[in-house]
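Q: got a predicted structure plus its sequence, pasted below:
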Amino acid sequence: MGQLFSDTSKNEDCGDLESSFTAYFKINTESKIIPQETIDSIELHLTKGNIQEANSVIRDALKNIDNVPITIAVTGESGAGKSSFINALRGVEPEEEGAAEVGVVATTMRRTPYKHPKIQTLTLWDLPGIETVNFLPKDYLEKVNFQEYDFFIIVSATRFTKLELDLAKAIRFMKKNYYFVRTKVDLDLDNEKKCNSHTFDREKTLQQIRSMCVNTFSQNNMDAPQIFLISNSNLSDYDFPVLMDTLVKDLPAQKRHNFMLSLANITEPAIDRKHKSLQQAIWLEACKDALLATVPVVGILRDDVEKLKEKLNHYRVLFGVDDASLEVMAKDSQVPVEQLKKMIKSPYLLETEGKTTLGEKLLKYLERFSSATGGPLATGLYFRKTFYLQFLFLDTVTEDAKVLLRQI
């Protein structure tokens, strides 16, 4: 099954892997899922031929990525759409089991945690509304355990109030990031269109909403931050994709991976972002495996196939092209689920088509893979076939997600 390298070939292969590793992470700058200091440490060990040390750093980095918690606080005044925003981030319908309670009255009287249904390390906290006569930002933040959160999202459905601005000042003073989100802009546009049907200008109305928010800051002697105009019911419209891009860039590298995987498939760039993140995870696993001197095997063993099935199903769930997601999609779009299944390829990857075996599918993919990626991804000849199959699965699932997004 495996074979240890000789000392000479070990150093040669370690050098090849080091140059391949370095080249790969040079082309993944903004979306790195491990910190630069970790990358530098791995490269240093590889340069010196310290295989076990490099393997240990990669193993710890992967473990950290899988286990590091991401904790987001959502606050603002009651009725602003905090709970709806949390449901949207989690990809959960308001009436689904486990959804954040949505209502026209104050439904959140204490801070309430909501786990992401697919990414268990991601928790969104619905904080109590801040509209109270005796509101003191510092006391409020201490009461809701401000130190636990990676950042705060302050949600408003109108102009931002002095209470919300005072809260932002306190958050900044305590060295945490915050983001201002203006919700329900779709309702504002609808109302404006009804009232002024002949003169309605969508972009002009959006600019007026944004200006109204910005003016609140200047009136309170504050520099206006970036304000994200969103609709909780139409995530692909307005600034929601921009908000997600901003959060990804601001998060520490080791927290980006699971946060990116949690994002809904609302745009093709969002799908591509997931693909790049998972590709890095596969690459790191493959490097770790290569450092243990596992050489390619002639065939694909039964145990490999079972593990590959698990990986394929995992990718399908993350990209929303699994059977359960297809059922929901079919119901929402009023399209027969069989019609959706005919559009995609990933459910059938492990099936044989005529005389095409899994190994033959792999060879066809490798030809495309090598010509498309050229350098760093094509040089890892010591990677087991199962890792190349994971790349095949990931590419196929990614394309399936895009096909369904275009259709639906």
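A: All right, it came through fine.
Q: from here on, contacts and neighbour counts on C-alpha atoms
A: Noted.
Q: and the gap between Lys276 and Phe391?
A: Relative to Phe391, Lys276 is positioned 11 Å away (CA to CA, to the nearest Å).
Q: swap in Asp16?
A: Using CA to CA, one gets 20 Å for the distance from Asp16 to Phe391.
Q: okay, which residue is most central for the protein?
A: For the chain, the residue sitting closest to the mean C-alpha position, by CA atoms, centre = their mean, is Met260 at 1.2 Å.
Q: figure out the helix or strand that the residue lying closest to that one once chain neighbours are set aside lives in.
A: Distances taken as CA to CA, 6 or more residues apart in numbering put Lys274 closest to Met260, at 5.7 Å, once the chain neighbours are dropped. Assigned by DSSP states H and E, Lys274 falls within helix 268-291.
Q: list the buried residues for that helix?
A: Along helix 268-291, these residues count as buried under the neighbour rule (16 or more other CA atoms under 10 Å): 270-291.
Q: other residues contacting it?
A: Contacts with helix 268-291, where a contact means CA atoms under 8 Å, 6 or more residues apart in numbering, come from 14, 17, 21, 31-33, 51-52, 54-55, 58-59, 62, 241, 257, 260-261, 263-265, 319, 382-384, 387, 390-391, 394-395, 398, 401-402, 405.
Q: alright, now check it against this:
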Amino acid sequence: LSRIRVAVQTDCKSVTIEIKALQLHHKPLAAGIVKEPLGMDDITLNIAITGESGSGKSTFVNAFRGISDEDEGAAPTGIVETTSEVTPYPHPEYRNVTLWDLPGIGTTKFTADKYLELVGFEKFDFFIIISAARFKENDVKLAQEIQRMKKKFYFVRSKIDNDINAERRKRDFSEERTLTTIREDCIQGVRGLGIKSPQVFLVSSFELHLYDFSLLHETLERELPELKRDALLFATPSFNLEIISKKKEAFKYFSTSTDDQFGFALVKEEINEAVLKNNQPAAAAKITELMMKEKNITLNIAITGESGAGKSTFVNALRGLSDDDEGAAPTGVTETTIEVTPYPHPNYPNVTLWDLPGIGSTKFPADKYLELVGFEKFDLFIIISATRFTENDVKLAQEIQRMKKKFYFVRSKIDNDINAERRKRNFSAERTLTKIREDCVKGLRDLGIESPQVFLVSSFELYLYDLPLLQQTLDRDLPGHKRDALLCAMPNINPEIIRKKKQALKSKVKYWATLSAAGAAVPVPGLSIAVDAAVLVGAVTHYVFAFGLDIPSLKRLSARTGVPYADLRAVIMSPLAAAEITTGLLLKVIVQLGAVAALIAAEEVCRWIPFIGIPIAMGLSFTTTYKILNLILDKLAEDAQRVFERALG
């Protein structure tokens, strides 16, 4: 028990990141949600983060966007210089808000006298100049040049947490006195170098809720034009109650036309609010509400095109089915789709692929096609052709565009083309694919589609060609909550999909652990913690389904690839894969992993969880369960990778 208590008090690199994700989480609004009411398609906010090498610019870029240094899309950080080019980092949800990580001023490549010219200063709305110590002559020269260009700049003294921790060892330590000393020293130094009335903001990128980050936000908000002010608000992490309150008011203001998506926004901010107020029951209730909303998310994908294009086979492949599996869309050499037919995903029935009749058939003429198929219920359209796209395909795309829906061109049966060309003496797969793509693009352009993108796909070999690129494009275009639904329903077509699934599932571990700790009823032998076993069974079952490690999914994969089920089962290591997840099985695994979790926690040296005293963060059940769920998730992701390599590698 004492060992676990030590673990809880010292665990934190990953726990801190995830608790912050809970406190700062604000993934609510996909770019398109806020854009329409605010006209934000035309509003960009470009923030330059600059300063000398080693000042913590990249970590600040990540923190400002609400992500950790280890997250996907994070600016790379390290003890050596990691920023060597001007690099844009769009906000993960508000793509028009971009933080630009600029190379350190005064490096060989970016000399101080030509710095602004080299980084392209004109595109930035304002500059944040960061230093981890006193500001230097180069920082001040840069500020003066920015001022001369009639742009705004702000001095940020970073890594304040390091200074506080260093001073804390002294007998007469006073945090307030330390902060005052640092601030006055920075101001005096900047003033001595020629800046009149400087303002310096003291910030810790790991603890945005402390020190001057809120004051920096208020200053930016006050000095930005109104529309850019709104963009800043939505993109700012929810680091205190005031920010949460402002966001909630904004969400309510715009929610009249986008209730569903803003509903997610409001619930997530209410979770943040409950955490900041130390209200564990309220946080648990709101997390339950959020999870119910996520469980009920629908994603409706229309698969259309002319007869014989391979639509039904594509519908089956995306759902992880062979054409002869139970529940598969019927396929054949004659037209098999004569009605609008829904095909729910076998593991995620709220994700539905709709097999639409061929456009231009007698019953579904091109001029009335969208009306007849009921276009309004679909989130997006995939237009498939097995040859060149036709005039009917283009008319359909233009009509979909007019209805403000998304569409994507897929050139199917690429395996047939490759096999046909393979017989030629000078065969080159790369040259063949380029020729097919260019031919399709030219045909679409000639028929009136500007800058078309065409995805080359084989429904029998999803892991080849452009399906991963199509998935990335859909991922970028869909609202956040529908994006996760698509990701979980996607077959494991490559290691990147498995990695993305793992990351998406990890982002929810804090919620599952909170619910388990809040409803703790079942004591775990030997660990001195209690858990809500039903909550954990639900979480782990979700992981197994998402990775395709349930028995039906593995058998379908076996049938589709020809690899015996026993061979797939042989590479699986976790007792939770290819098994029925029961309370008894899960508790056995938890007992086995509990000691490992404690040891991992005890060996990690890092900051303690922010907001000390929050019951959600401090509970022994929460912290241990959090770590155990992460370990289970890691093991299942490794199994998914091994199964992928055995089946398709």
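A: Thanks, I have it. As the structure is a prediction and not an experimental result, all values here were calculated from the model.
Q: what's the TM-score here?
A: Structural agreement between the two chains, given as a TM-score (TM-score structural alignment, normalised by the length of the first structure), stands at 0.81; 388 aligned residues with a CA RMSD of 3.8 Å.
Q: just the helices in the stretch 101-250 of the first structure please.
A: Along the stretch 101-250 of the first structure, counting by DSSP state H, counting those that start in this stretch, helices occupy 137-143, 162-173, 185-195, 202-219, 240-250.
Q: alignment lookup: the residue nearest to Met260 of the first structure to the second structure.
A: Aligned counterpart of Lys274 of the first structure in the second structure: Lys501 (TM-score structural alignment).
Q: what's the answer for Ile42 of the first structure, then?
A: Aligned by TM-score structural alignment, Ile42 of the first structure pairs with Ile271 of the second structure.
Q: dump the residue contacts of that match.
A: For Ile271 of the second structure, the residues meeting the contact criterion (CA under 8 Å, 6+ apart) are Leu22, Gln23, Ala282, Ala283, Lys286, Ile287.
Q: of these, which is the nearest to Asp393 of the second structure?
A: Asp393 of the second structure has its nearest neighbour among the contacts of Ile271 of the second structure in Ile287, at 43.6 Å by CA to CA.
Q: helix or strand: which one has the closest one?
A: Element membership of Ile287 of the second structure, judged by DSSP H and E, is helix 280-295.
Q: burial check on the aligned partner of Glu371 of the second structure in the first structure, number of neighbours?
A: Applying TM-score structural alignment, one finds that Glu371 of the second structure aligns to Glu142 in the first structure. Other residues within reach of Glu142 of the first structure by the criterion other CA atoms under 10 Å amount to 10.
Q: also Asp13 of the first structure?
A: Neighbourhood size, Asp13 of the first structure [other CA under 10 Å]: 21.
Q: contact partners for the counterpart of Leu290 of the second structure in the first structure?
A: When the first structure is aligned by TM-score structural alignment, Leu290 of the second structure is paired with Ala61. With contacts defined as CA under 8 Å, 6+ apart, Ala61 of the first structure is in contact with Ile34, Thr38, Gln254.
Q: again, 6 Å this time
A: With contact set as CA atoms under 6 Å, 6 or more residues apart in numbering, Ala61 of the first structure has no partners.
Q: that one and Leu301 of the first structure: what is the separation?
A: 28 Å.
Q: Ala530 of the second structure reaches Gly519, doesn't it?
A: No. Between Ala530 of the second structure and Gly519 no contact is recorded; they are 8.8 Å apart, counting by CA atoms under 6 Å.
Q: ok, the two, which is more surrounded?
A: More neighbours sit around Ala530 than around the other of Ala530 of the second structure and Gly519, counting by other CA under 10 Å; the figures are 21 against 17.
Q: skipping its backbone neighbours, what lies nearest that one in space?
A: Pro523 (4.0 Å).
Q: let me know the secondary structure of that neighbour.
A: strand (DSSP: H, G, I helix; E, B strand; the rest coil).
Q: count the residues that sit near it.
A: Applying other CA under 10 Å, we find 15 residues neighbouring Pro523 of the second structure.
Q: ok, now how distant is it from Cys440 of the second structure?
A: Distance check for Pro523 of the second structure against Cys440 of the second structure: by CA to CA, it reads 62 Å.
Q: same question, Val410 of the second structure
A: 10 Å.
Q: more neighbours: which of these two?
A: With neighbours defined as other CA under 10 Å, Val410 of the second structure and Cys440 compare such that Val410 has more, 28 against 25.
Q: tell me which residue of the first structure lines up with that one.
A: Superposed on the first structure with TM-score structural alignment, Val410 of the second structure falls opposite Val181.
Q: Tyr465 of the second structure now?
A: Taking TM-score structural alignment, the alignment pairs Tyr465 of the second structure with Tyr238 from the first structure.
Q: list the contacts of that match.
A: Here Tyr238 of the first structure is in contact with Ile230 (criterion: CA under 6 Å, 6+ apart).
Q: how much space between Ser233 of the first structure and Gly81 of the first structure?
A: For Ser233 of the first structure, the distance to Gly81 of the first structure - CA to CA - is 11 Å.
Q: which one of these two has more residues nearby?
A: Each of Ser233 of the first structure and Gly81 has its neighbours counted (other CA under 10 Å); Gly81 has more, 24 against 15.
Q: to which residue of the second structure is the more buried one aligned?
A: Gly81 of the first structure is assigned Gly310 in the second structure as its aligned equivalent, the criterion being TM-score structural alignment.
Q: what's the answer for Ile154 of the first structure, then?
A: For Ile154 of the first structure, the residue aligned by TM-score structural alignment is Ile383.
Q: for that match, give me its contacts.
A: Thr304, Gly305, Phe409.
Q: so the second one versus Ile359 of the second structure, what's the distance?
A: Distance check for Gly305 of the second structure against Ile359 of the second structure: by CA to CA, it reads 6 Å.
Q: just the strands in the first structure please.
A: Counting by DSSP state E, the segments of the first structure that form strands are 70-76, 112-115, 122-126, 151-156, 177-182, 227-229.
Q: need the counterpart of Ala99 of the first structure in the second structure.
A: Applying TM-score structural alignment, one finds that Ala99 of the first structure aligns to Ala328 in the second structure.
Q: how close does the residue lying closest to that match once chain neighbours are set aside get to Ser459 of the second structure?
A: The spatially closest residue to Ala328 of the second structure, leaving aside those adjacent along the chain, is Asn316, at 5.8 Å (CA to CA, 6+ apart). Counting by CA to CA, the separation of Asn316 of the second structure from Ser459 of the second structure is 8 Å.
Q: the two - which one has more neighbours?
A: Asn316 (25 against 22).
Q: list the buried ones in stretch 87-97 of the first structure?
A: Judged by neighbour count (16+ other CA under 10 Å), stretch 87-97 of the first structure contains these buried residues: Asn87, Ala88, Leu89, Arg90, Gly91, Val92, Pro94.
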